[in-house]
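Q: Structure for this input, please:
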Amino acid sequence: MWPEVLATLPPLWMIVGAFLIAGTVKGIAGVGLPMTALGILTLQTDPRTAIALAIAPILTANLWQFLTAGGAISAIKRYLPFVVVMMIGIIVTLTLTASASPAFLFGVLGATIILSVALNLTRWAPRIPDSADVPSQLGFGALAGILGGLVSLWLPAVLVYLSARQVTKEEFVRATGLLLFSGSIPLVLGFWREGFLTGPIAWVSAGMLVPTLLGMWAGSRLRHRLSEQDFKRVLMFVLILIGLNLIRRSITG
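A: Okay, here's the model as predicted:
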């Protein structure tokens, strides 16, 4: 089984390089690990395989962010509607779209990456008052569940919701830590149940923790030497190109 599965994956040097780069991006900017890794890996493989390879790094990075953010219990109580709807949405969407074509997933992934870039650059979001918080959590949680089940990128929905709530920087870090980690759990379970996360791929994914953590360490060191604004401009430009290429591939097949 191992040789047959590994033969369908991108070259090992490309997988290692993708997570080294993605980890570096995470270390410098604090976000962007899944988008960067998937953008590179989908140059050589289908979105579901790329996501399966990224499972262990995504789960570990999100768990680390959640544990180090602090205030876990208060965050769970505050964002419970969002968490519950998102987790259910990821499982349901993944189940319903398990046989979706790679072309469709390429298009959704490309559009989601471009949406993430646009949100990051414009920081646009409508203001949500306290009275509308719970309905908003349900709505954005459902959107996060759909995006998570399709392409494992539920961050855009989280960003819009938190920006619209105008939370403090500390609350933003705490909330994203919870919402990113809680979404990772049904993603792992769903990929295992649907057969996308097989034993060999799971082991390769676990092995990618090494380049991911090395990249995060290097990125944290570089963060103090590079202009964060200049780095983000270059990263956003590269992600736009990746997103447009994915949409092209969805159209041309």
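Q: drop to CA atoms for contacts and neighbour counts, all remaining ones
A: OK.
Q: contacting residues for residue 140?
A: Residues near residue 140 by CA atoms under 8 Å, 6 or more residues apart in numbering: 82, 157-158, 161.
Q: got it, and residue 164?
A: Counted by CA under 8 Å, 6+ apart, residue 164 has contacts 125-128.
Q: Could you identify the helix or strand that succeeds the helix or strand residue 112 falls within?
A: According to DSSP states H and E, residue 112 maps onto helix 102-122. Counting by DSSP H and E, the element after helix 102-122 in chain order, helix or strand, is helix 133-151.
Q: how big is the angle separating the helix or strand just after that next one from helix 102-122?
A: Scanning forward in sequence from helix 133-151 by DSSP H and E, the next helix or strand is helix 155-165. Note on geometry: by axes from the mean of the first three to the mean of the last three CA atoms, to 10 degrees, helix 155-165 and helix 102-122 are set 30 degrees apart in direction.
Q: what comes up buried for the helix or strand following helix 155-165?
A: As assigned by DSSP H and E, the chain's next helix or strand after helix 155-165 is helix 169-193. Buried residues in helix 169-193, counted by 16 or more other CA atoms under 10 Å: 171-188, 190-191.
Q: and helix 169-193, what does it pack onto?
A: helix 47-69, helix 72-78, helix 80-96, helix 133-151, helix 155-165 (3 or more CA pairs under 8 Å, 6 or more residues apart in numbering; DSSP states H and E).
Q: Other residues contacting that helix?
A: Contacts with helix 169-193, where a contact means CA under 8 Å, 6+ apart, come from 52, 55, 58-59, 62-63, 65-67, 69-72, 75-76, 79, 83, 86-88, 90-91, 94-95, 145, 148-149, 152, 154-155, 158, 162, 197-198.
Q: ok, now with 6 Å
A: 59, 62-63, 65-66, 69, 87, 91, 197 (CA atoms under 6 Å, 6 or more residues apart in numbering).
Q: now that helix, how far from the chain's geometric center?
A: Mean-position distance between helix 169-193 and its chain equals 9 Å (CA atoms, centre = their mean, to the nearest Å).
Q: and for comparison, fold this next one:
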Amino acid sequence: MSEQLYVYLLLIFILAGFVKGVTGMGLPTVAMGLLGMFMPLPVAAALLVIPSFVTNVLQLFTGPSVMLIIRRLWLMMLLILAGTVAASSLLISINPAWSAFGLGVALIVYAVFALISPSLTVSQAREKWMSPVIGGVTGVITGATGVFVMPAVPFLQSLRFSKDELVQALGLSFTVSTVALAAGLYLHDAFRVEQFSLSFMSILPALAGMWLGQKVRARISAMRFRQCFLLFLIVLGIELISRPFI
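A: Below you'll find the predicted structure:
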């Protein structure tokens, strides 16, 4: 890797951590989208594993409701794990231009959905059968694109969690997705020692960006920042989906 690429990695993980610090999410989404501009998606996903895992575990344990949330969402998490491992071969085997296309579509769909912000509520009866379905679909999308957010995030937002519980539930979902993606990459020989060491080194800029974002969050409009972040994802997604046609 060139020195210039190391600088790009440093800036990308600082930015991704900053977004997570301000909004409570977005590190893997931002990092995967930006890394995908410079390298194949399997390599980008491998670099993302350790900083994503560390920051999401920290998010998971920010409140007292960990066991309650795990008991409620364990079946969804199991299907995320299975779906991600099963579909991770797609991330590796598909033509890089078309895998970037899939990533771009995932980013745009998520960003548009989040900008519209439809008010959804899932009843307990529907939650029981929807939870494994959403988990399986999220797993397949995660395995194919390296992005964890759809449709898990809108579903979790519809379950009437308190604000703190939602942050922990998202942390649980992202942690399981990260572990599952790492397992899938390892099983397909796409997670090597040199990538692990570079991924480990990315923890510091990600945590630094996250700390800075948390400091800035109290001084800026979180809603306006979130809107700019989502518009940025749309622009990034458009660039990625254009690759097969260039």
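Q: hang on, the earlier thing: return the closest of the contacts of helix 169-193 of the first structure with respect to residue 109 of the first structure.
A: residue 91 (17.7 Å; CA to CA).
Q: what's the closest non-adjacent residue to the aligned partner of the closest one in the second structure?
A: Under the alignment by TM-score structural alignment, residue 91 of the first structure pairs with residue 85 in the second structure. In space, and not counting its chain neighbours, residue 85 of the second structure is closest to residue 184: 4.4 Å by CA to CA, 6 or more residues apart in numbering.
Q: Which position in the first structure pairs with that neighbour?
A: Using TM-score structural alignment, residue 184 of the second structure sits opposite residue 190 in the first structure.
Q: Comparing the helix holding residue 112 of the first structure with the second structure, how large is the average distance?
A: Average distance, helix 102-122 of the first structure versus aligned residues of the second structure after superposition (mean CA distance after the TM-score superposition for the first structure): 1.1 Å.
Q: Now rank the contacts of residue 140 of the first structure by neighbours and give me the top one.
A: Among these, residue 82 has the most neighbours (other CA atoms under 10 Å), with 26 neighbours.
Q: And that one? What does it align with in the second structure?
A: In the second structure, residue 82 of the first structure lands on residue 76 (TM-score structural alignment).
Q: Would you check the span in the second structure matched by stretch 57-72 of the first structure?
A: Stretch 57-72 of the first structure covers residues 51-66 of the second structure once aligned (TM-score structural alignment).
Q: hang on, the earlier thing: contacting residues around the helix holding residue 112 of the first structure?
A: 151, 156, 236, 240, 243, 246-247, 250, 253.
Q: Quick one, which of those residues are buried?
A: By neighbour count, with 16+ other CA under 10 Å, the contacts of helix 102-122 of the first structure hold 151, 156, 236, 240, 243, 246-247, 250 as buried.
Q: Tell me the spacing between the residue with the largest distance to the centre of the second structure and residue 155 of the second structure.
A: Distance from the C-alpha centroid of the second structure peaks at residue 125, with 27.8 Å (CA atoms, centre = their mean). To residue 155 of the second structure, residue 125 of the second structure is 14 Å away according to CA to CA, to the nearest Å.
Q: What is the corresponding segment of the second structure for stretch 213-223 of the first structure?
A: Mapped onto the second structure using TM-score structural alignment, stretch 213-223 of the first structure spans residues 207-217.
Q: And the matching stretch, what's buried?
A: Going by neighbour count (16+ other CA under 10 Å), the buried part of stretch 207-217 of the second structure is 207-214, 217.
Q: excluding its backbone neighbours, what's nearest residue 87 of the second structure?
A: Excluding its sequence neighbours, the residue lying closest to residue 87 of the second structure (CA to CA, 6+ apart) is residue 143, at 4.6 Å.
Q: Around that neighbour, how many other residues sit close by?
A: If we define neighbours as other CA under 10 Å, then residue 143 of the second structure has 33 of them.
Q: The first structure: which residue goes with that one?
A: Looks like residue 143 of the second structure aligns to residue 149 there (TM-score structural alignment).
Q: hang on, that match packs against residue 93?
A: Yes. Counting by CA atoms under 6 Å, residue 149 of the first structure touches residue 93, with 4.9 Å between them.
Q: And the counterpart of residue 193 of the second structure in the first structure, how far from residue 52 of the first structure?
A: Taking TM-score structural alignment, the alignment pairs residue 193 of the second structure with residue 199 from the first structure. Using CA to CA, residue 199 of the first structure is found at 11 Å from residue 52 of the first structure.
Q: Looking at those two, which one has more neighbours?
A: residue 52 (24 against 14).
Q: Please give the element, helix or strand, for the closest residue to that one other than its chain neighbours.
A: The spatial neighbour of residue 52 of the first structure that comes closest, neighbours along the chain excluded (CA to CA, 6+ apart), is residue 197 at 5.5 Å. Counting by DSSP H and E, no helix or strand carries residue 197 of the first structure.
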